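Q: sequence unknown, structure follows:
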């Protein structure tokens, strides 16, 4: 048993540092690395307890036990290294230009209890009111819903934040993602909208994006009913939600994506995509273009990439880069095994080449895909950084100034 525990601890540490990307091991390696990295303090406590109990129960009576103990110590050391990397998140955010010192005394920290007991993030925080399952689009049998996270106390109109869940365009739900961020933003005086949209294979691209444009049209009409400012809306989301976040931000007014409501203003004030896909046509960091994968051709687009690459180009955020792009804060993990970090780097480089607005980029060292789904030390610091960034933009909006961030700096990716 001691040998097995030690070997498992070392394998988890190695996988977190060097995740597998092969077809067979991709998914199990991701899940193991994801949980290992973001729950590293919990894992370290479990590893030490397990090794100690096995040794106390006689595990050191023969050489396999001593070998297991040695492997376990190495694994625990790797877990400690993972914790140290996460503790540098604040340095990464500060280097990105996020205004972490904006209102430092008046900004509540992310609750420590959620870091100890992560499932607490699914419970609305004190002072937060949640309105669930509000229908924002209804046509025939189609009923699309959202949840609203807002301050319980009444006040003036507050800034709005649209949250788009991920799930490879085929799975996912508003009840599962973005909850740590939306709870924290509501505590800070924001109104968050966690939005569902149609999923493939039932939905065919671009129906996913059209649904989200319908939400913005709904927001313009109904935001005040929930205490939100209809003229100030930001957007965020992760993975497939990061792809859709970037598209929502870059395709305001594109008639093809808002049929029947072409005249509605679908612009947003800022975008914060997490670990998204930004180019479906050029392979770059991928073995083949993302659009050429079976998932995209058979389930999402339902057409051939080779025969109609233009359709996939129209679904790529890089197609719509312009000097009028809103401010972006792009966030990605350096150890992301599902969407390589190079995907974010090339998007940021291209966006910075053309956009007049601030483009911030934070590369989370040692982090896997979907790191922010539940609370961890890294998640807490990133959420605080995103809130400070968006609050800075909202402050400029209220002052009537251009979209900039207090203390914002422009940095290269070198």
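A: Arrived safely, thanks for sending. Since we're looking at a predicted model, the values are computed, not measured.

Q: going forward, measure contacts and count neighbours with C-alpha atoms only.
A: OK.

Q: Spit out the contact partners of residue 263.
A: residue 253 (C-alpha atoms under 8 Å, 6 or more residues apart in numbering).

Q: can you map out the helices along the stretch 51-200 of the chain?
A: Taking DSSP state H, counting those that start in this stretch, the helices of the stretch 51-200 of the chain run over residues 63-87, 89-96, 112-116, 179-187.

Q: cool, the stretch 301-414 of the chain as well?
A: Counting by DSSP H, counting those that start in this stretch, one finds helices in the stretch 301-414 of the chain at the ranges 309-314, 341-354, 377-399.

Q: Mean neighbour count, those: which tops it?
A: helix 377-399 (a mean of 21; mean count of other C-alpha atoms under 10 Å).

Q: how far off helix 89-96 does it point, in degrees?
A: Calculated by axes from the mean of the first three to the mean of the last three C-alpha atoms, to 10 degrees, helix 377-399 forms an angle of 40 degrees with helix 89-96.

Q: still on that earlier bit, so which of the helices of the stretch 51-200 of the chain gets nearest residue 336?
A: Proximity to residue 336 (C-alpha to C-alpha) singles out helix 63-87 among these, at 14.3 Å.

Q: second one coming, line it up with the first:
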């Protein structure tokens, strides 16, 4: 019986020609690993990001897949091959976690994880070593033929152990665990395709989908490896089903990545139609050089230098205003010294966290790398707390600072943001901030509040909501939860639906929305954009993300967040 490799092709069926073809493939994979390792080191050490690096990202991805194909086969050096598969499974589980933690850490000034760098480079180094060993010593089948002829130098390696009861139990447990992983992968795939309502799980799925696909394919490879030496019809069918499931999960989980060119193209068109300028023509130092970088997805995206001050109190509540016991603070992210040449030029970005108006906080819970990134581009970024409602929490287990919780409705929360702008007007010089060039951004509940606060000054009834010296130049709501406060037990007040505030003088709006958001329907963002146009204001661009869900901007270097951030920084530069 010929050796059945990673996807079921017999290595002996084709004779010498097949062996030459297989060796050519292994040489190509060895070269791919070495080149991925060298380019990875270059990418991490040299500030040379650009669109052409996506070719390296594609090579990186193909090399990871090739390594799985090779190592699931019956090589002589099983320990090294199992070691690679274990590193793949555990490493690609750790990479998105480490990247997210580094991104969210307020004082991680690079926003890249050293652990991620080590894991990714180790995958290529170990992959190259396994490919070299396979090229040198071949497969178990070839070793068995050599052993039968009595001159194998690896006889002691190739024998199969009789196995113990403990070993059998361990194998059974591992089999069940990997089968569970595949079932989980099929469940995740169903969520991505919209066949299953995932609840809050949707917030962490589409932006990390490619990692999930590679992890579940790794589980399939380990199962195939564990049962690769067994023959028979049923075991062959089992291996075939496992391979098909693993590949199917990967293909579905790769759909968001495959949508990246569509995202960039449609975002460009929406931007140009709304704001009359091609964002792709805006280049220079301090601007993101490409709308999406596939290597960033794996290694994490760095940000430039910035300074930060945290936990600065701007308001302590008073009995007369109904805010007794309230204590609100902000974090300030500032550009590096001598930042006059950066695009931001001291313009202000106020960022407002989400959380259903009942949970959430500034800092790590508000995607801190966005603050760090824009500060490194010359903007002065304020990550601001506001009073939370004491209604039933959006997520009951969430921990919130008790000093920000009270009997607050939407009108109170917008008022709190207005109080921050009073502080900003008085202290702008301390932070190098320009209060006459302000942008307000936020996600979900924060997107609703950002829209309400940004639109209020252009209306007759709420013209004094913000400090008089503040000029809002634009709003950037992410999946804004307009008109939804009452549905979760929070008093929506007069400002609960910012759409009613839109008029011809409203500041320009750049809106992020996931097409498959089941928490805040895409219809909500579409209605907001329509309100602009119906008011005779064409300066609104709605960018909808294929397969995107609520919170799909969470991973900074994803195929969702990077293209939108690319547009957002050009939007702010255009209107500052």
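A: Nice, thanks for sending it over. Note that the structure is predicted; figures quoted are calculated from it, not measured.

Q: Need the TM-score from the superposition.
A: In this superposition the chains share a TM-score of 0.79, using TM-score structural alignment, normalised by the length of the first structure; 359 aligned residues with a C-alpha RMSD of 2.7 Å.

Q: re the thing from before, compare the helices of the stretch 301-414 of the first structure and give me the one nearest residue 45 of the first structure.
A: helix 377-399 (15.7 Å).

Q: Tell me the helices and strands packed up against that closest one.
A: helix 63-87, helix 89-96, helix 179-187 (3 or more C-alpha pairs under 8 Å, 6 or more residues apart in numbering; DSSP states H and E).

Q: Can you show me the strands along the stretch 151-300 of the second structure?
A: For the stretch 151-300 of the second structure, no strands are identified by DSSP state E, counting those that start in this stretch.

Q: about what we covered before: I'd like the helices and strands packed on helix 377-399 of the first structure as JSON lines, with distance to residue 318 of the first structure and mean neighbour count appended.
A: Shown next, in JSON lines, are those (distance: least, C-alpha to C-alpha, whole Å; neighbours: other C-alpha atoms under 10 Å):
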{"stretch": "helix 63-87", "distance to residue 318 of the first structure": "30", "mean neighbour count": "20"}
{"stretch": "helix 89-96", "distance to residue 318 of the first structure": "21", "mean neighbour count": "19"}
{"stretch": "helix 179-187", "distance to residue 318 of the first structure": "26", "mean neighbour count": "26"}
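
Q: Nearest to residue 342 of the first structure among those helices would be which one?
A: helix 89-96 (16.6 Å).

Q: chain center to the closest one: distance?
A: Relative to the mean C-alpha coordinate of its chain, helix 89-96 of the first structure is positioned 17 Å out (C-alpha atoms, centre = their mean, to the nearest Å).

Q: got it, and stretch 448-468 of the second structure?
A: Relative to the chain's own centre, stretch 448-468 of the second structure is displaced by 32 Å; criterion: C-alpha atoms, centre = their mean.

Q: in it, what counts as buried?
A: 448-458, 465-467 (16 or more other C-alpha atoms under 10 Å).

Q: could you dump the helices of the stretch 301-414 of the first structure to JSON lines with distance to residue 236 of the first structure?
A: Below are the helices of the stretch 301-414 of the first structure laid out as JSON lines (distance: least, C-alpha to C-alpha, whole Å):
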{"stretch": "helix 309-314", "distance to residue 236 of the first structure": "20"}
{"stretch": "helix 341-354", "distance to residue 236 of the first structure": "15"}
{"stretch": "helix 377-399", "distance to residue 236 of the first structure": "10"}
